[in-house]
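[1] Sequence and predicted model, in that order:
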Amino acid sequence: MPTIPNKLTAIRLFAGPAIVLWFVFQELVARPHAMGRGWWLMSSEMAVGLEWAMVIAYTTICFTDWFDGRIARAFPNQGSAWGVVWDPVADKVWVGTVALLVVFGGPVFSWDLEYFWWIVLLEVLFITTIIARELLVAYWRKISTEEIPVKYCGKVKTTAQMIAFGFLLARGGPISMQFVSAEAFGWIGTMGLAVATALTVISLYQYAKDSAVGKEFLARYPILNFGF
């Protein structure tokens, strides 16, 4: 019988492809209507409502990762072998998909914004670092004979990165215009991504120092042993 954590994991697993379709629809149809230049039969109020619905859905999906872990730990009968395997896969699919939308979605679709090339390069660098860390820690957990617990710094990193992604996804849309401006949302998101990247590096070092496979990795590449 499917458990609640498994259902939440499944939602997050399929949310990645779904948010791509929703994002494209928002950028090509709903957002132009909200900005008063649409061509399809849709009111600007409906377009703004659809973008708010996307923000709410994004926030809800981000919270599912926290909820399914809490439920599985609090109620042992809710844990399952399926969840152990697919929960980290769902995390990687979700984070990777949103990261790709952040990097390519803004410059490709928001043609009316001025995107500085160095900001795009910074975002690519930050997101590449985050994804590389996720894959490396996942590999360490797979080959390790000991349990590698989640670090508090890693949890803060995840929170910072999803908040940053949210601002970057919403930049250039009616929501950003209602509150501040598209440029302000972009800068907030980029700075949040920089914070998340710094926490990514720190948490990776903590994982490396506190696990056998991590210590072996640092011994093999001593140049990465920063000593903090």
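    Ah, there it is. Keep in mind that what you see is a predicted model, and the values were worked out from it rather than measured. Numbers count the residues shown, from 1 in each chain.
[2] can we go C-alpha only for contacts and neighbour counts from here?
    Noted.
[3] Would you quantify the distance from Met54 to Val124?
    In this view, Met54 and Val124 are 23 Å apart by CA to CA, to the nearest Å.
[4] center of the chain, which residue is that?
    Val95 (3.8 Å; CA atoms, centre = their mean).
[5] take the one below as the second:
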Amino acid sequence: MLTSLPNILTLSRIAVIPVIVALFFFPGKWSAWTALGLYAAACITDWFDGYLARIWREESLIGKFLDPIADKLLVAAVLMMLTAVSKIDGLAIIPAIIILLREVMVSGLREFLAGLRISVPVSQLAKWKTTIQMVAIGWLIVGADGPEGWPVTLIGEIGLWLAAALTLLTGWDYLRAGLRHMLNPQG
């Protein structure tokens, strides 16, 4: 099933990450806008691959495995690059750290719960968190290279703080579910 279109879209999301990262090393507006275009395309495939897999009945174990990994790799790589090139700095680094730490925690919890054959479904709030996070990161990729007079970086930072707040809420939901199964394995 690796050659199904939904899985190819997921793999393309992983494959584009090094290109997006490389674009951060080039000066000029063209590199920021190109990185944004590739990042936006990758974000769209995040929705589209799952949608196609469901309507075409091509859901696969490899897709279920790769999709969250692709999301985390994309977000982590871009957040690290935004920090590395100082597109986010100062206090704006805090929500980036919160987001990255939550991703590590949730990955560990999911792995632990999978060992117990327990699946925690993605909540609607977590989907909103992901959307806000992706949009905020897009604004930050462009940053100062955005349209003149627009507070692009500020909008991105506000969105990142909002995503971090939702990250804490949804992270708590996952942690609570994990603790419930750790403290009461039979129930």
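    It's in. On a predicted model such as this, the values are computed, not experimentally measured, just so you know.
[6] Give me the TM-score for this pair.
    The TM-score (TM-score structural alignment, normalised by the length of structure 2) is 0.85; 179 aligned residues with a CA RMSD of 2.1 Å.
[7] that older thread, which residue in structure 2 lines up with the residue nearest to the centre of structure 1?
    Taking TM-score structural alignment, the alignment pairs Val95 of structure 1 with Val75 from structure 2.
[8] Counting by contacts, list what the helix or strand that contains its match packs against.
    Per DSSP states H and E, Val75 of structure 2 falls inside helix 61-84. Helices and strands touching helix 61-84 of structure 2, by 3 or more CA pairs under 8 Å, 6 or more residues apart in numbering; DSSP states H and E, are helix 5-15, helix 17-23, helix 93-115, helix 124-142.
[9] Output those in TSV; the columns should cover mean neighbour count and distance to Ala70 of structure 2.
    Putting those into TSV (neighbours: other CA atoms under 10 Å; distance: least, CA to CA, whole Å) gives the following:
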stretch	mean neighbour count	distance to Ala70 of structure 2
helix 5-15	20	5
helix 17-23	16	9
helix 93-115	17	12
helix 124-142	20	13
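[10] Can you name the residues that contact Thr64 of structure 1?
    With contacts defined as CA atoms under 8 Å, 6 or more residues apart in numbering, Thr64 of structure 1 is in contact with Leu8, Thr9, Arg12.
[11] roughly how far apart are the closest residue to the last one other than its chain neighbours and Ser181 of structure 1?
    It stands for Arg12 of structure 1. Nearest non-adjacent residue to Arg12 of structure 1, counting by CA to CA, 6 or more residues apart in numbering: Ala90, 5.8 Å away. As judged by CA to CA, Ala90 of structure 1 and Ser181 of structure 1 stand 33 Å apart.
[12] Give me the angle between the longest helix seen in structure 2 and helix 124-142.
    In structure 2, taking DSSP state H as the definition, the longest helix is helix 152-183. Counting by axes from the mean of the first three to the mean of the last three CA atoms, to 10 degrees, helix 152-183 of structure 2 lies at 150 degrees to helix 124-142.
[13] Just the buried positions in helix 152-183 of structure 2, please.
    152-157, 159-168, 170-171, 173-175, 177-178, 181 (16 or more other CA atoms under 10 Å).
[14] For Tyr51 of structure 2, which of the helices and strands packed on helix 61-84 of structure 2 is the nearest?
    helix 5-15 (8.2 Å; CA to CA).
[15] Now do that closest one: which elements does it pack against?
    Using 3+ CA pairs under 8 Å, 6+ apart, helix 5-15 of structure 2 sits against helix 29-55, helix 61-84.
[16] ok, for the alignment partner in structure 2 of Gly186 of structure 1, nearest residue in space, not its chain neighbours?
    Counting by TM-score structural alignment, Gly186 of structure 1 lines up with Thr153 in structure 2. Distances taken as CA to CA, 6+ apart place Gly143 nearest to Thr153 of structure 2, at 4.6 Å, with adjacent residues excluded.
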